[in-house]
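Trainee: Sequence and predicted structure, then a few things I'm wondering about:
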Amino acid sequence: MQNTPTSSPAGHLLTLLQLSDSALPTGAFSHSLGLESYLSTGMVHDEASFSTWLGKFLSQSLAYTDGLAVRLAHETTSGDELARIDALVHGAAVPRQIREAGVKMGARMLHVATSVFPTPEVEEYRRQVAAGHCAGHPGIAFALGARGAGAPCADTVAAYLFSTVTSMTQNAIRGIPIGQDAGQRVQRKMHAQVLDTVEMIFTLKEEDLGVAAPGLEIAQMRHEHLRARMFMS
């Protein structure tokens, strides 16, 4: 009888699972990233409309902001270059709530990465954020923690994208609401779109960072002035 292996060459998957867990204390559950504005107008109102919105959000917004930032951060080994990526992705967040959300979630993700997946690169990024030289971004902290565990760049980008998909789906379950089974169907539908988006991200250049989806940015700005809100952004 063949012995059962006690270790896996893909051990980095455990790191990615932990970093992308919806229970990770980054506060992502409290941010709608513009979705709530679409709920308030009725444009997103059921499983089908949310699935359509989420696919567009993934490929037309997240890919050009956090997704590309994760890839660039994973690829660079220069502290100065990492600080430049931080500045670019922070500056590209035009809506005030989105910019503030990035800083808050970035600080929490960086705290987790420093506490659980410490590397010299993570520690240096933490020092730069503490000194005010970097704003801090969850995607960058995620990328550094995953890279330190040996996770390949493409796997890291895919895990980050799907963690955001999961957070947005949980918010839709509460905000529309659509129910847990519908949420699982939407997440399953996003598998192919996440993989397609990862491939697309690897065709982008640094100058593509922050390419705007104007409708989403306007919705994110309007969210700040909604009369009643469930989410912070």
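Mentor: That came in fine, so what should we check first? Numbering: from 1, shown residues only.

Trainee: all contacts plus neighbour counts: C-alpha atoms, from now on.
Mentor: Noted.

Trainee: For the helix or strand containing residue 163, buried residues please.
Mentor: Using DSSP states H and E, residue 163 maps to helix 153-175. Within helix 153-175, the residues that count as buried by 16 or more other CA atoms under 10 Å are 153-173, 175.

Trainee: Residue 32: neighbour count?
Mentor: Other residues lying near residue 32 total 24 when counted by other CA atoms under 10 Å.

Trainee: Pretty sure it sits against residue 173.
Mentor: No: if you go by CA atoms under 8 Å, residue 32 and residue 173 don't touch, sitting 11.7 Å apart.

Trainee: circling back to that earlier point, list the contacts of the helix holding residue 163.
Mentor: For helix 153-175, the external contacting residues (CA atoms under 8 Å, 6 or more residues apart in numbering) are 16-17, 20-22, 28-30, 32, 36, 39, 50, 54, 58, 62, 67, 70-71, 74-75, 139, 142-143, 146-147, 178-180, 183, 186-187, 190-191, 194-195, 198, 230.

Trainee: Which ones among those residues lie within strands?
Mentor: Among the contacts of helix 153-175, no residue falls in strands (DSSP state E).

Trainee: Quick one, which of those residues are buried?
Mentor: For the contacts of helix 153-175, buried by 16+ other CA under 10 Å: 16, 20-22, 28-29, 32, 36, 39, 50, 54, 58, 62, 67, 70-71, 74, 139, 142-143, 146-147, 178-179, 183, 186-187, 190, 194-195, 198.

Trainee: another one to put next to it:
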Amino acid sequence: MLATLRMIQVCDSLFPIGAFTLSNGLETLIANKTITNGETLQEYVSSFLNVLPYNDLGVMILSFDHADDISFIKNLDSLSMALKAPEEVRTGSKKLCSRFLKIYGEFEGAKNNCFPSLDFYRDEVLKNGSCIGNHAIAIGLFANDIGLNKEEAASIYTYSLLNAIVTNGVKMIPLSQMVGQRILSNSQKKIIQAVQRACTLDMDDLGVGGTGMDIAGMKHEELYSRLYMS
């Protein structure tokens, strides 16, 4: 139960790493009227969940599965960041990771080597510079270190990503909170399906799909006015 609470803490939207400042291209799609109401936001969420196993969710699970393999984690870091085509998205993930790697040092047990995999990754990112720093990798290593069930950890992580999208969509379109909650409720079975799919993939599967979202992320740099950093 303690491990579950710890995972919820680091995936909470109020966890102070700045995740609320990122829309990852959603702001572009709302600005150009691709997403205008609850129905189109629901379609976007469904598309997001379809491709998530092949990017951040897949990366999170692979880092969980290979937490003790230093070479694998380094290769995963390099590949996963290269696959983030939009510069703002890449920079956003790097910033989230850096802040996370600094904050967890204040957690109970952090001074007693309770997070060995995450400690290694922190040193490679913040001290040695041999890794770029992917937030999804840090989350996967954290979940492994605290001994949480992989599927449960991945489900909490996926829900947190989805909740951020819906919250941002509700604010920007705008929509009622009721519509946002309906979208989240309608998406819960798809979250489970996304996690199950991601658990069957390997590193060679990363980067499949998501081209439209990448383009939206790139076009975000050209918006006249922006509320979000990506």
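Mentor: Here it is on my side, so go on. This structure is a prediction, so every number in the text was calculated from the model and none was measured.

Trainee: Any idea what the TM-score is?
Mentor: After superposition, the two chains reach a TM-score of 0.92 (TM-score structural alignment, normalised by the length of the second structure), with 223 aligned residues with a CA RMSD of 1.3 Å.

Trainee: Mean per-residue distance, the helix holding residue 163 of the first structure versus the second structure.
Mentor: Helix 153-175 of the first structure, aligned to the second structure and superposed, deviates on average by 1.1 Å (mean CA distance after the TM-score superposition for the first structure).

Trainee: For that helix, grab the matching residue range in the second structure.
Mentor: Here helix 153-175 of the first structure aligns to the second structure at residues 150-172, judged by TM-score structural alignment.

Trainee: count of residues packed around the equivalent of residue 47 of the first structure over in the second structure?
Mentor: In the second structure, the residue equivalent to residue 47 of the first structure is residue 38, according to TM-score structural alignment. Residue 38 of the second structure has 20 neighbouring residues, counting by other CA under 10 Å.

Trainee: thinking residue 38 of the second structure is in contact with residue 177, fair?
Mentor: No: because the distance of 10.6 Å does not satisfy CA under 8 Å, residue 38 of the second structure is recorded as not touching residue 177.

Trainee: show me what contacts the aligned partner of residue 69 of the first structure in the second structure?
Mentor: Residue 69 of the first structure maps onto residue 59 in the second structure when the alignment is built from TM-score structural alignment. By CA under 8 Å, 6+ apart, the contact list for residue 59 of the second structure reads 53, 76, 80, 136, 137, 140, 203, 206.

Trainee: Which of these are retained in the first structure?
Mentor: Of the contacts of residue 59 of the second structure, the contacts whose aligned counterparts also meet in the first structure (both residues aligned by TM-score structural alignment, their matches' CA atoms under 8 Å) are 76, 80, 136, 137, 206.

Trainee: Spatially, what comes nearest to the third one if we skip its sequence neighbours?
Mentor: Distances taken as CA to CA, 6 or more residues apart in numbering put residue 60 closest to residue 136 of the second structure, at 4.8 Å, once the chain neighbours are dropped.

Trainee: What distance do you get for that neighbour to residue 53 of the second structure?
Mentor: Using CA to CA, to the nearest Å, we find residue 60 of the second structure at a distance of 9 Å from residue 53 of the second structure.

Trainee: cool, residue 59 of the second structure as well?
Mentor: Taking CA to CA as the measure, residue 59 of the second structure falls 8 Å from residue 53 of the second structure.

Trainee: picking that back up, the contacts of residue 59 of the second structure in helices, which ones?
Mentor: 76, 80, 136, 137, 140 (DSSP state H).

Trainee: circling back to that earlier point, could you name every residue contacting both of residue 59 and residue 53 of the second structure?
Mentor: residue 206.

Trainee: one step back: show me what contacts the residue nearest to residue 136 of the second structure?
Mentor: Taking CA under 8 Å, 6+ apart, we find residue 60 of the second structure in contact with 136, 137, 138, 139, 140, 141, 154.

Trainee: now the first structure: which of those residues match?
Mentor: Retained in the first structure: 136, 137, 139, 140, 154, out of the contacts of residue 60 of the second structure (criterion both residues aligned by TM-score structural alignment, their matches' CA under 8 Å).

Trainee: and which of these is nearest to residue 1 of the second structure?
Mentor: residue 154 (15.6 Å; CA to CA).

Trainee: counterpart of residue 133 of the first structure in the second structure?
Mentor: Using TM-score structural alignment, the partner of residue 133 of the first structure in the second structure is residue 130.

Trainee: And for its match, the neighbour number?
Mentor: For residue 130 of the second structure, the neighbour count with other CA under 10 Å is 14.

Trainee: residues touching it, list them.
Mentor: Under the criterion of CA under 8 Å, 6+ apart, the neighbours of residue 130 of the second structure are 74, 124.

Trainee: Same question for residue 146 of the first structure.
Mentor: Contact analysis of residue 146 of the first structure by CA under 8 Å, 6+ apart lists 12, 15, 16, 19, 156.

Trainee: Residue 100 of the first structure: which of these is nearest?
Mentor: Nearest member of the contacts of residue 146 of the first structure to residue 100 of the first structure, counting by CA to CA, is residue 19, at 21.0 Å.

Trainee: thinking again about what came up before, against residue 26 of the second structure, how distant is the residue nearest to residue 136 of the second structure?
Mentor: 22 Å.

Trainee: And for residue 48 of the second structure?
Mentor: Here residue 48 of the second structure is placed at a distance of 11 Å from residue 26 of the second structure (CA to CA).

Trainee: what about the helices in the second structure?
Mentor: Along the second structure, the stretches classed as helices by DSSP H are 2-11, 26-31, 38-51, 56-65, 70-82, 87-103, 116-122, 135-145, 150-172, 177-186, 188-198, 211-219.

Trainee: So what touches the shortest one?
Mentor: It refers to helix 26-31 of the second structure. Helix 26-31 of the second structure has contacts (CA under 8 Å, 6+ apart) with 35-36, 165, 169, 172-173, 216-217, 219-220, 223, 226-228, 230.

Trainee: Kindly recompute the last result at 10 Å.
Mentor: Residues outside helix 26-31 of the second structure that contact it (CA atoms under 10 Å, 6 or more residues apart in numbering): 33-37, 40-41, 44, 165-166, 168-169, 172-174, 213, 215-223, 225-230.
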